[in-house]
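**Q** can you look at this prediction? I've put the sequence above it.
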Amino acid sequence: MSALPTADRPSLVIVGAGPRGTGLLERIAANAPELYAGSGLDIHLVDPYPPGGGRIWREEQSPLLWMNSQAQDVTMFTDESVAMAGPVREGPTLHEWAGIDGRVFADRQRQGAYLRWVFERTVAALPPGITVHHHARRALRVDGPREGRQRVWLEGRAEALEADVVVLTLGHLDAEPESEQRALSAYADAHGLVHLPPDFTADSDLSALAPGEPVLVRGFGLAFVDLVVLLTEGRGGRHEQGEYVPSGREPVLYVGSRRGVPYHSKIGYDWEGERPPLPRFLGPAEIDALLARPGGFDFHRDVWPLVEKELGFAHYHRLFTAHPERTRVAWTDFQEKYAAGDAAETQALVASAVPDPADRLDLAALDRPLDGVRYSSPEELQHGVRAYVERDLTRRHNPAHSPDLAVFLGLLSVYGQLVRLGDIGSWWHGFFSYLASGPPGPRLRQLLALSRAGVLRFVGADMTVTAEDGLFRARSATVPGAVTEARALVEARLPHPTVERTSDSLLRELYAEGAAATPEGLLAVDPADGRILDRSGSPHPRRFALGPHTDARGSGAFTRPRTGGPAFRQNDAAARAALAFLRALSCRIAA
């Protein structure tokens, strides 16, 4: 990154220099020799945080916070499995780069260092004449004529950046609080309580949560795990031989959620043998048919049955081929009837062919394990949830239950296909995360130790919180009549920004000026290359967007090697489209 930009050279502005912006830059470097050789270009990266890691993966955060993927499953580089027009440029996974065991869940500081290295390597790989400039500021808005140069206005800078193309790789965003959150915060202010709304846990100020005091926690996902770590080990406690030794500075955390249990453990063994041939029931042809429906499609009516069929196929393919002694018929006979059967026929087929209910795939029971379950006391609930977590850990670390890993592979396949459908609502993403993107096994064992130590208390499913009589009160149908009172409430989940409610002024103003949004509030983009759509469905020739704020969002922060990587495919398509546009523009300037 050097040299000052010149006004007569083409200019590309990338807003967001975290993993997605870095991934786009890598694809620009890979495709430039073919599409932009010999021409000058200024690339401006706009992000107040360091390039590579950005805000979420910055190196300056607690070393206690882990990644949620094994080091061998994290890569920033393409491989031959990615269906893209650009060239493959292979590089090391996190574990290869760091020289660590591939099964380790590395801390986020190390991932930040990896991302910084990827960024520096990518900049060094750019052809001569392409120069990168980093602006450590926030981008406030974008304006400019549709057919002319864009202007990107930066915080604390009087002059705008001139841009021939703008790409928004904003990553995860903050949101303005919803009405419920505003009301809870106002109540807390009026009664001297503590209310922490949804936030990125590493950025939250937890100092107001007093030692020994009860704290209600709503949310049982990965933000909750980070919260627990920072309030226990982060305050001087330690785990020794499976037990937790308190420091005395911990609050007492009362946690509940819609499901009332933690996300399922990461699977703790490797795949062996034949993989299920996926996709089988939800592939490109089925997605094409859904997209071609004259009246559109409904997720639960039209898509979910195909998802169920696909995941069931993965599960039973593995059961019948790896554990045939636990089945009653030959796989060839089973799969023929499975393919032809409707939901009721499939259920009857499975009941007759798979004798042990524990070997049958029940997605509803996996999703809501406490549905209909009632405990007579809070203490009974503590024992019940601990037993549930222990069973989950045992199963997810025993290859005798390898159909679970086949379902995980099925989930990855399904997610890669569903990206093409755009915004399908939040339910699917939550289900995927709960089943496939839960915490590492060691984290769940730590939660068990914290529960036994009395630092962590379970509230139950469908937890409700009310503000009354100067306190917060939590209730759950899992323990009828039980009420937990506290003077502090933490919403342990990430913000859910929409284009209207995001605290990012750039995105909010784009929407106000005519950019299209989905019913879920995601920025609508052209699935072919990420160009931002207006409300008539027309793509903007000079504005692109990639990442979780768009309806082309992917399944997670990072891509597993050799899994096709939809994010890689999107980055490549956007990079090639931007370079082709800039090449044509450069030729016009030269003429």
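**A** On my side now, so go ahead. Numbering: from 1, shown residues only.

**Q** going forward, measure contacts between C-alpha atoms and count neighbours the same way
**A** Noted.

**Q** state the helix or strand in which residue 547 lies.
**A** Taking DSSP states H and E as the definition, one finds residue 547 inside no helix or strand.

**Q** to clarify, my last question referred to residue 533.
**A** strand 531-533.

**Q** which helices and strands does the helix or strand following that strand pack with?
**A** Remark: after strand 531-533, the chain's next helix or strand is strand 539-545, criterion DSSP H and E. Judged by 3 or more CA pairs under 8 Å, 6 or more residues apart in numbering; DSSP states H and E, strand 539-545 is in contact with strand 165-168, strand 531-533.

**Q** is it possible to export the ones you listed to CSV including distance to residue 41?
**A** Listed next are these as CSV, based on distance: least, CA to CA, whole Å:
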stretch, distance to residue 41
strand 165-168, 11
strand 531-533, 20
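
**Q** in TSV: these, plus distance to residue 190 and mean neighbour count.
**A** Compiled in TSV, those are given as follows (distance: least, CA to CA, whole Å; neighbours: other CA atoms under 10 Å):
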stretch	distance to residue 190	mean neighbour count
strand 165-168	39	25
strand 531-533	43	25
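
**Q** before we move on, the earlier item: the strand holding residue 533 packs against which elements?
**A** Partner elements for strand 531-533 (3+ CA pairs under 8 Å, 6+ apart): strand 539-545.

**Q** downstream of the strand it packs on, the next helix or strand is which one?
**A** helix 566-590.

**Q** show me where the stretch 351-500 of the chain has helices.
**A** Using DSSP state H, counting those that start in this stretch, the helices of the stretch 351-500 of the chain run over 363-367, 378-396, 403-418, 426-436, 441-452.

**Q** buried deepest among those, which one?
**A** Highest mean neighbour count among those (mean count of other CA atoms under 10 Å): helix 403-418, with a mean of 22.

**Q** and here's the other structure:
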Amino acid sequence: MGKSQRIRTAIIGAGPRGTSVLERLLAHCAVRTGSILHIDVIDPYPAGPGHVWQPDQSRLYLMNTQSFYPTVIPEDPLLAPPVAGTTFDLWRARQQRDPLPTLTADERSELAALGSGDFPSRAIYGRYLRCTLEELTGQVPDGVTIVFHETSALSVRPSANGTFDVGLANGASLTVDSVVLALGHVPSRLNPEQRELQSSAGQLGLRYLPPSIPADVDWSEVPAGEPVLVRGMGLNFFDAMGQLTEGRGGKFIDSGPLLEYVPSGQEPLLIAASRRGTPYRTKAALNGYYPASVNLRYLTGAALKRFAAAGVRPGFDHDLWPLLHRDTLWAYYSTLVRSQPGAVPDPSAFLADLEEALRPHAHSAANWEKAVESVLAVHVGPRHRLDLLGLASPLAGRTFASHAELDAAVVDYLLDDARRSALGEQDPLKMAIGALHHGRAVLKTAVADGGITDESWVAGLRGWFESYVEGLASGPPALRAEQLAALARAGVVSFVGPDPKFGIDRRMGVFTAASPWVKSPPRMAKTMVEALAPTNRVSASASPLLGQLLADGLVRSRLMMTAEGAPVQATGLDVRPHPYRPVASNGSVVAGLYVLGLQLSAAQWGTAIAAEAVQPGGPAYRSGQRTLRDADEIARAILGR
């Protein structure tokens, strides 16, 4: 790039992904002098934390990963070195040694007790993001200027001279050479059932809280002392649970073998429902993000290379899942032999027979599972067998005579799950899940950018595996299960049961929820909370900017073909790599327009996960810092490198 060339770019979205693009632009300009670059950063929320990670939100909202995990600063020696910043864990340790004078008392208190293996609040991660941005803007290379616009971008339109006009909500307009769409979580329209519930609530004077980012919800609207239906028992559920219990003055007391809850009297009666009837399984207590005792033997980089060398574009159900299935079986049974010596009479013979049965080249796809069953029948009693698919549905096949019976079963499940989590690498079930967790990192690379067929993506990866693995490997810390069990024993939380059906009883003027597996009348409430995040689907987005881009034909949703040849609209934008550029409605690619993050969900899998810091001694999966490499590619393209 010549010294006389001036470049102006706009980054729309100033959360972690927008910050990563900014960081990469500064890194490249620092190593090559003569850059004359102006960066406009646009977001109605303060830059760095963006919308989700605001530092002033409740500290009851926890991250879903431990301190050692996240980063917005790359650690790849092949990339331009950062001008400032570090991983969250190193920042945490630095604040413990020499805290910034701008930290609040609450932030100092949390950091003082926060270990590398603990789960930070989202608020303290937001403080890290803000501090990182401040460090970056304090090291701006010569020739680079940055302006932050605390407003929304409403439109992006190409002009005749090859630039873009960016319309802002404050009435201003920017002219730039390129635009980066790092939009993150955007509002979405309700689905037909949700619209009907919302409409009926308005007619009947009920309270309906639609899907939302938890920190955006006014929890004071939820009345104390009344039943409240809560749909969803994933991560947003635990956020709602915390706000409506501890957030209202209740206390958890660790005074014996079981955690106890002392109500404040301001809690509602939470009636929780999900398709499985139980929350996500909790994370095992580990020294790293992945269990060290689990190493993938079948779903490996070498296996993926064999597909490529044979000219095979693998299918998920036919090619990839059978390999990961083998890995989960081996992780479970090898841990069983190691941690429970009496479970298998002849461990050496068993593992040798199991290894032979699992060997991918030894049996056809139709026979290997039968071979494994034969080995298990000889060596392992029924009590110690693994029901892999059943792990995600612990109440499947059971009926309950009453809600009290169901509640007792869920509490037993929660306590057993927390107990297993505490065992860490000594628990066979948690290590089977650990193999799935390892495998998910490999799959992210394997399936990206058309790595599997459309029909396999639709029916297999997104059709069943995504929800299955999230329910097992994306859960909260074990403390949340112990807290939920304590709340159930205290009568503050009860459950609906699996496969719930929601509706409105207009005669009674209430929301209803019932499970076909619980032989009791429907649960009823005048308040219903959707403990779900807004859907990440471009076609359902309520973002004015995405709406304009779609209407003008500058972007389009990706269409995928099912096995029957029917087109299905995918969740994300249609894009061309690399870097990712949206495909217009006419099939062309608009130069200078780039996409990063959640709207790539039809080209990448697992786009909601933050970038993973390199963990000494742990596996370094290529997918771990994929977002940061994507940001680097965008930065180089903007600068013409």
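**A** Cool, got the structure. Source: prediction; values computed, not measured.

**Q** fetch the TM-score of the aligned pair.
**A** Superposed pair, TM-score by TM-score structural alignment, normalised by the length of the first structure: 0.88. Supporting alignment: 573 aligned residues with a CA RMSD of 3.1 Å.

**Q** just so I know, which of the helices and strands packed on strand 539-545 of the first structure lies nearest residue 577 of the first structure?
**A** With CA to CA as the criterion, residue 577 of the first structure lies closest to strand 531-533 of those, at 9.0 Å.

**Q** whereabouts in the second structure does the closest one align?
**A** The alignment of strand 531-533 of the first structure onto the second structure (TM-score structural alignment) covers residues 581-583.

**Q** name the helix or strand for the counterpart of residue 224 of the first structure in the second structure, please.
**A** Counting by TM-score structural alignment, residue 224 of the first structure lines up with residue 237 in the second structure. Take DSSP H and E as the rule and residue 237 of the second structure turns out to sit in helix 235-243.

**Q** that helix vs the first structure, average distance?
**A** With mean CA distance after the TM-score superposition for the first structure, helix 235-243 of the second structure departs from the first structure by a mean of 0.6 Å once superposed.

**Q** residues in contact with that helix?
**A** Identification of contacts with helix 235-243 of the second structure by CA atoms under 8 Å, 6 or more residues apart in numbering yields 60-62, 64, 214, 219, 230, 280, 475-476, 480, 531-533.

**Q** and what of stretch 441-458 of the first structure?
**A** With contacts defined as CA under 8 Å, 6+ apart, stretch 441-458 of the first structure is touched by 225, 239, 242-245, 250-256, 260, 265-268, 378, 381-382, 385-386, 389, 393.

**Q** now do that stretch: distance to the chain's middle.
**A** Chain-centre distance of stretch 441-458 of the first structure: 24 Å, with CA atoms, centre = their mean, to the nearest Å.

**Q** what does it correspond to over in the second structure?
**A** Going by TM-score structural alignment, stretch 441-458 of the first structure lines up with residues 478-495 of the second structure.

**Q** and what of stretch 365-382 of the first structure?
**A** Here stretch 365-382 of the first structure aligns to the second structure at residues 390-407, judged by TM-score structural alignment.

**Q** burial of residue 400 of the first structure, as a residue count?
**A** The local packing of residue 400 of the first structure (other CA atoms under 10 Å) involves 12 other residues.

**Q** distance of it relative to residue 263 of the first structure?
**A** Per CA to CA, to the nearest Å, residue 400 of the first structure is found 21 Å from residue 263 of the first structure.

**Q** next one: residue 168 of the first structure
**A** Look at residue 168 of the first structure and residue 263 of the first structure: by CA to CA, they are 31 Å apart.

**Q** ok, residues contacting stretch 76-89 of the second structure?
**A** Counting by CA under 8 Å, 6+ apart, 23-24, 26-28, 30-31, 67-74, 116, 125, 128, 132, 135-136, 139, 613, 632 sit against stretch 76-89 of the second structure.

**Q** need the counterpart of residue 265 of the first structure in the second structure.
**A** In the second structure, the residue matched to residue 265 of the first structure (TM-score structural alignment) is residue 282.

**Q** then residue 348 of the first structure?
**A** In the second structure, residue 348 of the first structure lands on residue 373 (TM-score structural alignment).

**Q** equivalent analysis for residue 246 of the first structure, please.
**A** Structural alignment (TM-score structural alignment) places residue 246 of the first structure against residue 263 in the second structure.

**Q** how many neighbouring residues does the closest residue to its match other than its chain neighbours have?
**A** Counting by CA to CA, 6 or more residues apart in numbering, the nearest residue to residue 263 of the second structure once its immediate chain neighbours are dropped is residue 250, at 4.6 Å. The tally of other residues near residue 250 of the second structure (other CA under 10 Å) stands at 18.

**Q** just the helices in the stretch 201-350 of the first structure please.
**A** Along the stretch 201-350 of the first structure, counting by DSSP H, counting those that start in this stretch, helices occupy 222-231, 284-291, 304-322, 331-340, 343-353.

**Q** quick check: angle from the first one to helix 441-452?
**A** The one in question is helix 222-231 of the first structure. Calculated by axes from the mean of the first three to the mean of the last three CA atoms, to 10 degrees, helix 222-231 of the first structure forms an angle of 60 degrees with helix 441-452.

**Q** kindly report the same for the shortest one.
**A** Our comparison of helix 284-291 of the first structure with helix 441-452, counting by the same axes, to 10 degrees, yields an angle of 60 degrees.
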